[in-house]
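Student: can't give you the sequence, but here's the structure:
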């Protein structure tokens, strides 16, 4: 008799006798949250003595580690009465948390309202609506203290909706608790207490704080807990959202460059059959480095929070990687070879904050040695001026000659914000793109920014790209 024929139609999970080779049987989708597998990196980590495993959180029903915290926090709110029966769950998010809450809300009978910034992809919004969530789109570029901000909008809606409940206030203790009670114990049991190092993205702090706290405690402090942070986030000196990392849990916070993360993700897909997002790939890059000094009895586990199969995921697209300066080699006459020696060694083009007046911008550009028609980047005000510009900060272009011409023709324009008179942003080409492809990307523009690792490292004029094109391309 087959396994399926032995299933009692009216039985419970306690009645089933499926054998060791069969998968679990659950009474609801909520029972499938957690108990995610560990998978060993056989090829990517083949040069190491230590065993390196990834914990595949994309196997949760909603596709990410956020399912755990969503279930935990909703159950707690139902138990203490802060979320009444049939009450509305409200969340402000641009990530996977909204999906996790939508999954839980659908199963437990709670309407869900998710507030997202306007940069959220159409695909992500469609997924939320497919689960039955109401999606409220708000401006994404406003400061946190602006009443239109995602968080403030969610707070307001939770107060206005009868029976409304804000899922994740700033001081929410449930996110770390969910991982202290589920993720950490799972990893310890799966590694049979042999775990040496636990690596995870810092994120908002909940996952690594909760799981790390448990692993530190159960191992008597033996397990090393390593947080991974993109170079542009708070822990590494940037301006990301606030963190909630528990003091004493992390042994180290390691910054990871975009190039390392993206190229590691590319390797995981090709060598291990794993599609992961950029943050997960960055965590693996750090885990591989952490494992280099370990021995054959050591075990490293790195948590992968979500998959990389989203239509908005570009880290697996070679064309995107090359166009944004992350991938080089394999093309004839790359942009790098067409630039003057040392052109990309400087900090990048001169940048001017968009809220400067035109007169002040011209003064600053001249003081920094700008030539008359050299492209100047008009940027959002930023805290970190030491690194080349992130492309996303560039909102326009200008030249010193153009600014002076404006003021000469209309002196009143000297007092107008630069953003109001700046030209459209220049197109961009990657340092590893071929001349033919880069020339096409220029369109009608006379020049383009040159990207290295997603940042504006220089610029190139159309005439230089013309020099590298094949003769048959024509004028």
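Tutor: Done, it's in. Note that this is a predicted model, so its numbers are computed, not measured.
Student: CA only for contacts and neighbour counts going forward, please
Tutor: Will do.
Student: which residues in the stretch 201-350 of the chain form strands?
Tutor: Taking DSSP state E, counting those that start in this stretch as the criterion, the stretch 201-350 of the chain carries its strands at 224-230, 252-256, 299-304.
Student: contacting residues around the longest one?
Tutor: Read that as strand 224-230. Identification of contacts with strand 224-230 by Cα atoms under 8 Å, 6 or more residues apart in numbering yields 196-203, 208, 212, 216, 235-236, 249-258, 279, 282-283, 286.
Student: Which ChimeraX command selects the buried ones in those residues?
Tutor: Buried residues among the contacts of strand 224-230 (16 or more other Cα atoms under 10 Å), as a ChimeraX selection:
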select :196,197,198,199,200,201,202,203,208,212,216,235,236,249,250,253,254,255,256,258,279,282,283,286
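Student: quick one: the one helix or strand residue 198 maps to to strand 224-230, angle?
Tutor: Using DSSP states H and E, the element containing residue 198 is strand 195-201. Interaxial angle of strand 195-201 relative to strand 224-230 (axes from the mean of the first three to the mean of the last three Cα atoms, to 10 degrees): 20 degrees.
Student: alright, now check it against this:
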């Protein structure tokens, strides 16, 4: 009989799959190392086992102990599998930018999840680095994994992932492209491949808001480059010990939008349902296309499963809110189609300014059309009301007709977006759309900006 003694024995030997449509403009053979076939659905299963086994061997992790780690979710999943099989407790410290799916999955496999704010310095006591260290100090019989500086991370990929790729490509690989977070995968695989053939090029995919690319090119750790970003699993605001920059031939940066868009493209064009960093890798690969020749064999690694991003990159509303959804916005109706059923908030000429202010607060809006029995006769916006208040503190008790401005222009549903945009001026901050059923909708500057791709 052919069976595994436990789930950990199924880790590794993931398939190499030829990419076709999504890399059509690349003149080389492009193969994806699809790490979702690991039992925890990510590449992190490999190093989770290695780090725990090495810690057991040298006495850092003792029987019945508690494993503590700061993770973007995937390492936590790998650690959870090992913890279950080997009888350890697990505490995962995760940043609040990670998907809800990742947090729910970690809880489902028995981990305690502690959520920390993303947009704080690594040294901030609230950061997931700091909280992880503090919990390790406070928890009896615990071991802090520290995947960033734990060199068992890169060693796992030197011993497993690198040899697999070399064997699967029959030693013909010419380029390895991978997202860089902790640095374990790129450094471990890169070290093995370059020992086999020093001419193999190792490319890292970075994200805007991360320090890797500039540091590699200049040796400067530029804190001005550090800011919050959406892409998960790659990029850092620290320099992990696992990142061996001497093994990396170059980096290319990918925007949050491109990473999200290409994550969806991989599923739609290659039928491979993978995560956010895979999208970044494919866009980065396309940005590097001039480096590849027809006889090259390019391997790109897909880190994790798309199931962990169903509420994010694979959710139209989430994508639309961030301006990531590739929609063709050409007419007025395209701008308002997602909220066309919302009631138009208005104020009447004889109502008081205080009524308009209250409506702005309640509905979180900045412009309101003014109506009387004949229709639209004026408008008010928060800037005008503020100026009126500065000039006269009693303005709140005056009727709207005494402070209102000109009525907003009215356009038809089919009006080209270029024509709508021209109606916005210093004096006019909104446009009304005639819905042709006796009702109207409003378009603001914010709506126009949100439609820009």
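Tutor: Received it, and whenever you're ready, just let me know what you need. What you are looking at is a predicted structure, and each value in this text was computed from that prediction instead of being measured.
Student: distance from the strand holding residue 198 of the first structure to the second structure after superposition?
Tutor: Mean deviation of strand 195-201 of the first structure relative to the second structure after superposition (mean Cα distance after the TM-score superposition for the first structure): 0.5 Å.
Student: quick check: that strand aligns to which part of the second structure?
Tutor: Counting by TM-score structural alignment, strand 195-201 of the first structure pairs with residues 173-179 of the second structure.
Student: Tell me the secondary structure at residue 165 of the first structure.
Tutor: strand (DSSP: H, G, I helix; E, B strand; the rest coil).
Student: Report the contact partners of the aligned partner of residue 314 of the first structure in the second structure.
Tutor: In the second structure, the residue equivalent to residue 314 of the first structure is residue 312, according to TM-score structural alignment. Contact partners of residue 312 of the second structure, counting by Cα under 8 Å, 6+ apart, are 99, 318-319.
Student: Check residue 195 of the first structure too.
Tutor: 188, 223, 298-301.
Student: Likewise for residue 435 of the second structure?
Tutor: So residue 435 of the second structure contacts 412-413, 441 (Cα under 8 Å, 6+ apart).
Student: re earlier: which of the contacts of residue 195 of the first structure lies closest to residue 129 of the first structure?
Tutor: Residue 129 of the first structure lies nearest to residue 301 out of those, by Cα to Cα, at 34.1 Å.
Student: my read: the closest one touches residue 194, true?
Tutor: No - applying Cα atoms under 8 Å as the test, residue 301 of the first structure and residue 194 come out as separate, 10.5 Å apart.
Student: who's more crowded, the two?
Tutor: Ranked by neighbour count (other Cα atoms under 10 Å), residue 301 of the first structure and residue 194 place residue 301 first, with 25 against 16.
Student: With residue 260 of the second structure as the reference, measure out to the counterpart of that one in the second structure.
Tutor: Here residue 301 of the first structure is matched to residue 299 in the second structure, going by TM-score structural alignment. From residue 299 of the second structure over to residue 260 of the second structure the distance is 21 Å, taken as Cα to Cα, to the nearest Å.
Student: Can you report how many residues lie near the alignment partner in the second structure of residue 210 of the first structure?
Tutor: Alignment note: residue 210 of the first structure maps to residue 188 in the second structure; criterion TM-score structural alignment. Residue 188 of the second structure sits with 26 neighbouring residues when counted by other Cα under 10 Å.
Student: ok, now which ones touch residue 188 of the second structure?
Tutor: Under the criterion of Cα under 8 Å, 6+ apart, the contact list for residue 188 of the second structure reads 153-159, 161-162.
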